[in-house]
Each structure stands twice: as structure tokens, then as C-alpha cells.
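S.K.: coordinates only, sequence not included:
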């Protein structure tokens, strides 16, 4: 076998389960991500099967794990990796080092045990294994007469802490040098909160994601206008707007964008004060007591006679119903130094992009059930952001069970829906008046279904091609992973065409 070589243990037949092994020589290898499979990539029912949780590859040569970011489809199998006997360090960015224990605590509780002492021991073990690497800084993992391995993380712009990985390999005895880049998940330029990713200087081999390798996104201004427009249309129905969103990344971006919309609405209607914090507390107390109060004037989503701004945005409740998302949002607030300049400018202006007056958080399960009941039974507009993003589990499922049948309500998808997930079914069959399976029962879909496809934390086809072709020295080999078959194939053709126009050779591999 020639070295280096790459084995793909996941994300080769879909968009989840990312796990790649870089074989540096016969005795040393590196694992990049170890993620959970989701949707139809686990089973036809979209449930995790034991055969896709187990670690089925030998660990004896793996010296370290690099976590590109903390989404569950990139780190969710770490508990199983440790259970299989992995003893090495976990390398990640400094923000990811703060977020990873929270993600893995949740994964451990779901897959292993809720016993608090066991959970605490496990998290302590995780924290001892983590090595936090600053961005743009080389870290020497291995240095002998036969092999030198250095690793550098660069901002990927996908979620806070996300990174693409540069790996420099030097074989002193032969003098051969190779640079391999693993993209992880790349973010779209101009995404809220995060600086856009910059391509590496060079690489011989690039392993690149292809989630949206077959399509282009709207620009940020356009999709933000669509977000506002869809919500205003939905609020005019005097119901709830349900936004399924994952706890990390998408939730915080949505809060950021909603705060921006509310801020502009307040500037356009300065005579209307925002919902005071005391009023939000009273609103939550009403929900907790299961009272059905009369909607206040201007909150029903219809413009009053003296208001031309449409729904009363400055008083509209934005409900974050996810304890996990609330924890991540707090960490996002604590990691302001990693925000982009636009977000930091808002802070300087005295604004709180992730903590504003209309934002209500729902923590306990009892409060969650009360909120579902309250919004189901009252004609009171609200926006609910709840996990998970593909509707396969989490609190969003209870909202959907209660509201999908009612045309007053609206479901707004702003993220990718994997094949085999309830979210994909609702997205596909909802506009046709179909039904969806939630926890083994069929539910009619009469709520309005909206999709803003461009509102994604993933790079689109143009961004993916630019990541490769804006390097000073283009790679000679590109491996395309983390995408559906069509997306990978179309991205491959696009890259080959770009290289051909320059008269350059390119080896494209789509692992299977």
C-alpha cells in the first residue's frame, strides 16, 4: 500500500456519519470526525441501528481524533469510539472545546446512561482528552526519523468552532512531502455571526463535502427578506410559526437574524416599545397556569389602523424551546471574540443579538407541554424554534403532532432535510395535503409548509468549487464525500470542467 492513503468509514453514501481515516504509514493514522448516521442512512425508519453505531474498524494505528466541529453527524459516535478502546487525544478548535462536552454529554445520556455520576465521570474523561488548538497555528502531532505530522485548523464558517483541517506529512527518509485538507462542513459566505472561510494556500489532496454540490443559494439579503416575508405571511394566519432547527449553529443564526428584523421594525415604528422583560415573564406565567388570555391588541398578526408595518414584530414572542439549544446559545454569547465584525458591531451599539426582550426560553418538560397546549388552543401568533432540525426527535415533534392538522399554523424549514426523516416527508408531502409519520403514527398535514432553501449553514456549489480553485496551488486529487449521489456527481463534473478549462489534470474520487 502506498502512503498516505484515506479510508472512509462514513459520509460516503449520504450526508451523515462523517468519519475518515488518514493512513500516514503502516503504524500511524489519524481519524477525522466520528459522526452519527441519521435518517435513511441508519435504517428505512430513520432510526439508529446498532450496526451503524458500532466501531467496525481497527483502532491500533489511530493516534488522534480531529473533530472538525460539534454537530452530531460529525462527533456523535465518539462515545462508541471510546467504548471500543480508543485512547488517543481529541483535537479541536478552542470554541469546539467548550461545546463538545455539552454535545457528548447529551449523546451519552441518549445512548448509554442517565446516571449522573456516570455522566460526570464520562465528561471528565472527555475534557481530559481534548486538546484545544488555536486557529492558524501548526501543531506537531508526531515527529520521528520516518514521519513528521503537523496539523493546522482554519475557520470553516459553518458553526462556531468549525474548522477545516490542514495536515502536513513529511517522510524524511524519502524526502516526500504531502499536504492533505479535510474540509469538514464549509459555511456559506456572509452567514450570520461567523467570518467566511478562506481557502487554504495549497494542497495535494482535498477531501470535500458536497451537501449542496448540485445547487446555488440565494444571497444573504435575499434569503433574509424571504425569511421576513414568510413569517409575516404566516403570522397573518393568526397561528404559530414552527421552525425546526438544530441546537448548534442554525438556532443561533436564526435568533441573530430575527433580532435584526425586529430592530429594523422598531426603527420603522419607533412609537411602539418592545415587549418589556416583565411582560415576557407574565406571558410565560400565563402559559404555565394554562390560562388562555385574550391576545393583546396588535399581537394577533394583523396591522392595526394606525400601523403600516404588518405584524407587531416588536411584541412578537420568539420562543426557544430547547434546553440544549439554550446552553449552546449561552456558550455562543460567551465566545464573542470568535464572532465576525458585523456581530461585534451590533454589540457595540448596545444590542444583544442572542439575548433580546422578545426571546422566551422554555426549559422544563412541563413548561414545554404547557407551551404546546397554549399555542395550539389560542389564536396567538408566535415563532417557535425547537429541535431537532429534521423532526426525527426532540420537542419539535410534540408541536407538529398538535399543530400539523391546523391550517392556522405554519412550518418553516430553513435547513437540509435528509432522506428518510420526518422533516423530508413533511417538506415533500405537506404542500400536497399529504401526511407524515411521527413516532409511528400518521398525521394529516394541513398547516402551511415553507422552505427557504438558501438559508443554509453549508456552502453551495459555487462556494465548494471556489474552496478548491482559489488556492494558490490547486490540488491534483479531490475526494468528494458527505453528499447525496446526485450532488456528488454534479460537483465532480463542475470541478473537472473548471480544471479542463485551465488545461490541468484532476483525479476525482467518489468513495463508495
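M.R.: Nice, I can see it. If you're wondering where the values come from, they're calculated on a predicted model, not measured in any experiment. Numbers count the residues shown, from 1 in each chain.
S.K.: from here on, just use CA atoms for contacts and neighbour counts.
M.R.: Will do.
S.K.: in stretch 33-44, what's buried?
M.R.: For stretch 33-44, burial by neighbour count (16 or more other C-alpha atoms under 10 Å) applies to 33-42.
S.K.: ok now the helix or strand containing residue 149, how far from the chain's centre?
M.R.: Element membership for residue 149 (DSSP states H and E) is strand 148-155. Relative to the mean C-alpha coordinate of its chain, strand 148-155 is positioned 23 Å out (C-alpha atoms, centre = their mean, to the nearest Å).
S.K.: pretty sure residue 29 contacts residue 65?
M.R.: No - Residue 29 is beyond contact range of residue 65, at 9.5 Å (criterion: C-alpha atoms under 8 Å).
S.K.: here's the one I want to compare it with:
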């Protein structure tokens, strides 16, 4: 076998379960991510199936795990990896080192045990394994006469702490050198809170995601106007805007944007305050509009986001200097206990008070958003607003596809009619679109000679591959393009 070689244990047939093994030589390999499968990649109900949790590949050569970021589809199987006998370190960025124990504590409680002492022992073990790497700094993982491996993390702009991974391999005996880059999940430019990712200088082999490899996002100004428009329409109907969101990343970016919208409405004369009513929407009291964050996990992450301000982008830091608090503003209400959550669902269902609810999970396959959907989907006063990708086989995808047709969705084994309005704003995706993905490759000084496209549905992967081939041909470069799928791991 020629080295290096790459095996793909997940994210081959969809956008979840990211897990890639870089075989550096016969005795040494690295694991890049170890995530949960979701949606149609697990079961028809979109819930993680037990048979997709098991670690079915040998661990004997794996010397370390690199976590690109802490989303569950990239790190959710780490408890199972440890249970299978993995003994190596977990390398991640400094912000991810603070966020990862929170994510894995939740994953452990869901998959293994809620016993307090067991959870404490497990989290202590995780913290002992983590090696936090500063961005832009080379870390020597392995150095012998036959193999030298260095790793460097660079900002990926997807969520706080996200990174793409540069791996330099040197084989001293043959003199061969290779640079392999794993993109992880790349962020969209101009996303709130985080700097946009900058491509690497070069790569010999690139493993790149393709979630939005077949489409373009709306620009930030357009998506902001659409967000305002959807909210205004729903609130004018005295309804609730339900926003399914992932606990980390999308929720914090959405809070950041909502704070700015409310502030601008306040300054232009929101009902009941300000000097002018010319620009105010009738009946909408923007300055007192409740923004309800109904997710204990999202609340924890939001607190950590506030602690990690040094990693925010310049725009966000400027707002802080102006005395604003984009992740902790006056109208933001958090709901922690399950009892308080059920009371909030009842209150918003039976009253005509407008509100915005952000609740997990992002694909509606579990979590508190499900109770809101059960209570409100039948009522045309309400709106469901999707701002994140809905994987095939998830309830979120079903609502998105059939809602406008007056269809239905199955939640926890029961069928619910959809009469609420359904909206999707793609521009709030935390993933780069086709233009961003292509730019990640073409803005390198030395383009990779081999590109492997993963983490996308079939159409997205092949469309991105088609565009890449055209660009390589246009510039008279050679490209070996691989799209792993099914049982084809190599």
C-alpha cells in the first residue's frame, strides 16, 4: 500500500457522521473527527441508530484524534471511541477545548449514563486527553527516523473554535513530503461573530466538505431583510416564530443578528418608544419583544461564547466597545427547567402574544423544539423558520418539503398536520456555499493534485466536483478527483 492513504468511516453518503482516518504508514494513523450519524443515515425517523454508534474499524494504529469542531456530527461518537479502547490524545483548538467537554457530557448522558459520579469521571478523562492547540502554530505529533508528522490548525469560520487541519508528513528515508488538508466544515464569509476562513498556502491532498456544493447563499443584507420580513409577518398575526437551531454556532449567530434588528427598530421608532413612528410596524412592540432561548445546552454554550470574546471578529468586538451585549441583551429570556419549558409552550399556545422561540435541535428530530411543533404546527398564526441545513430523513426536512402543501409530519410516532407558515433562509447557514468551497481551493497558491469530496448529499458532491474539474481544466492543471461513497472507503 502507498502512503499516505485515507479511509472514510463516515460523511460519505450524507452530511453527518464525519470520521476520516489518515494512514501515515503501516503503524501510524490519525483520526479526523468521530461524529454521530443523523437523519436518513441512521433510521427513517432521523434518530441515531444503535448500530451506527459502534466503532467498527481497528484502532491499533490510531495515535491521536483531531476534532475540527464540536458539533455532534463531528464529535458525538467520541464516547464510543473511548469505550472501544482508544488511548490517544484529542487535539483541538483552544476554544474547542472549552466547548468539547460540555458537548461530550451531553452525549454521555444521552448514550451511556446520567449517574453524576460516572459523568464526572468521564469528563475528567476527556479533559485529561485534550491537547489545546493555538491557531497558526505547528505541533509535532510524531518524530522518528522513518516518519515526522506535524499538525497545524487554522480558523474555519464555521462555529467558534472550528478549524481546518493542515498535516505535514515527512518520510526521511525516502525524502518524500506531503501536505494533507482536511477542511472540516468551512464557514460562510461575513458570518456574524467569526472571521471568514482564509485558504491554506498549499495542499497536495485536500479532503473537502460539500454541504452546499450545489448552491449559493443569499448575501448578508438580503438574508437580514428576509429575517426581518418573516418575523414582522408572524408577529403581525400575533403568532410565534419557531426557529429550530443547533445549540452551538447558529444559535449564537442568530442572537447576534436579532439584537441588531431590535436595536435598529428601537432607534427608528419601535412602538411605545423612540421619537418617530414613521418606520415602526403597527402592533409590534419591538423593544419589549421576547426572544426566548429554550435550550439549557444552548444557554451554556452562549455563556462560554461570551467568555471567548478574544476569538470574535472585529465587527463583534466593535459592538462590545459601544457598550452593547449582543449575546445577553435585555429582551433575551432563557428557559432552563423542563417544567418551565412546558409552561412556556402552554403560554405561547394559548395566548396571542408575539414571541420568537429558538429551541433545539436544529433538525427537529429530538429536543424541546418538538413540543413546540406538536402544539403549534396546526395553527396558521405561527411560523417555522429554518436557518440551518435539514438532512434527508429528518422531521425538519419533511416540514420544509411538505409544509407549504398543507402536508403533515410524524413526530414521536404521531402524525401532525402542518398549517403554520414555513420559511427557509439559506443565507444563515454556517457552511460555505459553492462559491466559498471553490474559492477555498482556487485561492491556494499551489492547488491540490488530489481532492476528495465528502460531507454532502450525492447531487451536491457531484456538482462541486464538476465545477472543480472545469476550473482545473481551464487553468491546465491536473486533478485526481475522488468522491467516496457506500462501501468504498479508499
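M.R.: Perfect, thanks for sending it. Keep in mind that what you see is a predicted model, and the values were worked out from it rather than measured.
S.K.: drop the TM-score for these two in here.
M.R.: The TM-score (TM-score structural alignment, normalised by the length of the second structure) is 0.97; 482 aligned residues with a C-alpha RMSD of 1.1 Å.
S.K.: re the thing from before, could you point out which element follows the strand holding residue 149 of the first structure?
M.R.: For strand 148-155 of the first structure, the following helix or strand on the C-terminal side (DSSP H and E) is strand 163-171.
S.K.: stretch 406-423 of the first structure maps to which residues in the second structure?
M.R.: Aligning stretch 406-423 of the first structure against the second structure (TM-score structural alignment) gives residues 379-396.
S.K.: leaving out the residues flanking it, which one is nearest to the spatially most central residue of the second structure?
M.R.: In the second structure, the centroid-proximal residue (C-alpha atoms, centre = their mean) is residue 71; its distance is 5.4 Å. In this structure, residue 71 of the second structure finds its nearest non-sequential neighbour in residue 248, 7.3 Å apart by C-alpha to C-alpha, 6 or more residues apart in numbering.
S.K.: and that neighbour, that's in a strand?
M.R.: No - under DSSP: H, G, I helix; E, B strand; the rest coil, residue 248 of the second structure falls outside any strand and is assigned coil.
S.K.: quick one, what contacts it?
M.R.: 71, 159, 298, 301-302 (C-alpha atoms under 8 Å, 6 or more residues apart in numbering).
S.K.: out of those residues, which is nearest to residue 130 of the second structure?
M.R.: Using C-alpha to C-alpha, residue 71 comes nearest to residue 130 of the second structure of the contacts of residue 248 of the second structure, at 16.2 Å.
S.K.: of the contacts of residue 248 of the second structure, closest to residue 253 of the second structure?
M.R.: Distance to residue 253 of the second structure, by C-alpha to C-alpha, is smallest for residue 159 among the contacts of residue 248 of the second structure, at 9.0 Å.
S.K.: residue 221 of the second structure and residue 191 of the second structure, how far apart?
M.R.: Between residue 221 of the second structure and residue 191 of the second structure the distance is 11 Å, computed by C-alpha to C-alpha, to the nearest Å.
S.K.: neighbour count for the two, which is higher?
M.R.: residue 191 (24 against 10; other C-alpha atoms under 10 Å).
S.K.: residue contacts, the residue nearest to residue 176 of the second structure when sequence neighbours are not counted?
M.R.: Spatially, and ignoring its direct neighbours in sequence, residue 176 of the second structure is nearest to residue 170 (6.0 Å; C-alpha to C-alpha, 6+ apart). Counting by C-alpha under 8 Å, 6+ apart, residue 170 of the second structure touches 147-149, 176-178.
S.K.: which SS state does the residue in the first structure sticking out farthest from the centre fall under?
M.R.: Most distant residue from the mean C-alpha position of the first structure: residue 173, 42.6 Å away (C-alpha atoms, centre = their mean). Following three-state DSSP, the label given to residue 173 of the first structure is coil.
S.K.: ok, now which ones touch it?
M.R.: Contacts of residue 173 of the first structure by C-alpha under 8 Å, 6+ apart are 145-146.
S.K.: measure it to residue 146 of the first structure for me?
M.R.: For residue 173 of the first structure, the distance to residue 146 of the first structure equals 6 Å [C-alpha to C-alpha].
S.K.: repeat for residue 430 of the first structure
M.R.: Going from residue 430 of the first structure to residue 146 of the first structure by C-alpha to C-alpha gives 59 Å.
S.K.: and residue 428 of the first structure, by the same measure?
M.R.: Here the distance between residue 428 of the first structure and residue 146 of the first structure works out to 54 Å (C-alpha to C-alpha).
S.K.: of the two, which one has the most company?
M.R.: residue 428 (16 against 13).
S.K.: on the three-state scheme, the more buried one is what?
M.R.: Going by three-state DSSP: residue 428 of the first structure is helix.
S.K.: mind listing the strands for the stretch 151-300 of the second structure?
M.R.: For the stretch 151-300 of the second structure, the strands defined by DSSP state E, counting those that start in this stretch occupy 163-171, 176-182, 205-209, 240-244, 291-294.
S.K.: in the first structure, what stretch matches the last one?
M.R.: Spelled out, that is strand 291-294 of the second structure. Under TM-score structural alignment, the alignment places strand 291-294 of the second structure onto residues 318-321 of the first structure.
S.K.: that stretch vs the second structure, average offset?
M.R.: When the second structure is overlaid, stretch 318-321 of the first structure sits 0.2 Å from its aligned residues on average, using mean C-alpha distance after the TM-score superposition for the first structure.
S.K.: pull the residues that contact that stretch.
M.R.: Outside stretch 318-321 of the first structure, the residues that touch it by C-alpha under 8 Å, 6+ apart are 326, 358-363, 368, 382-387, 395.
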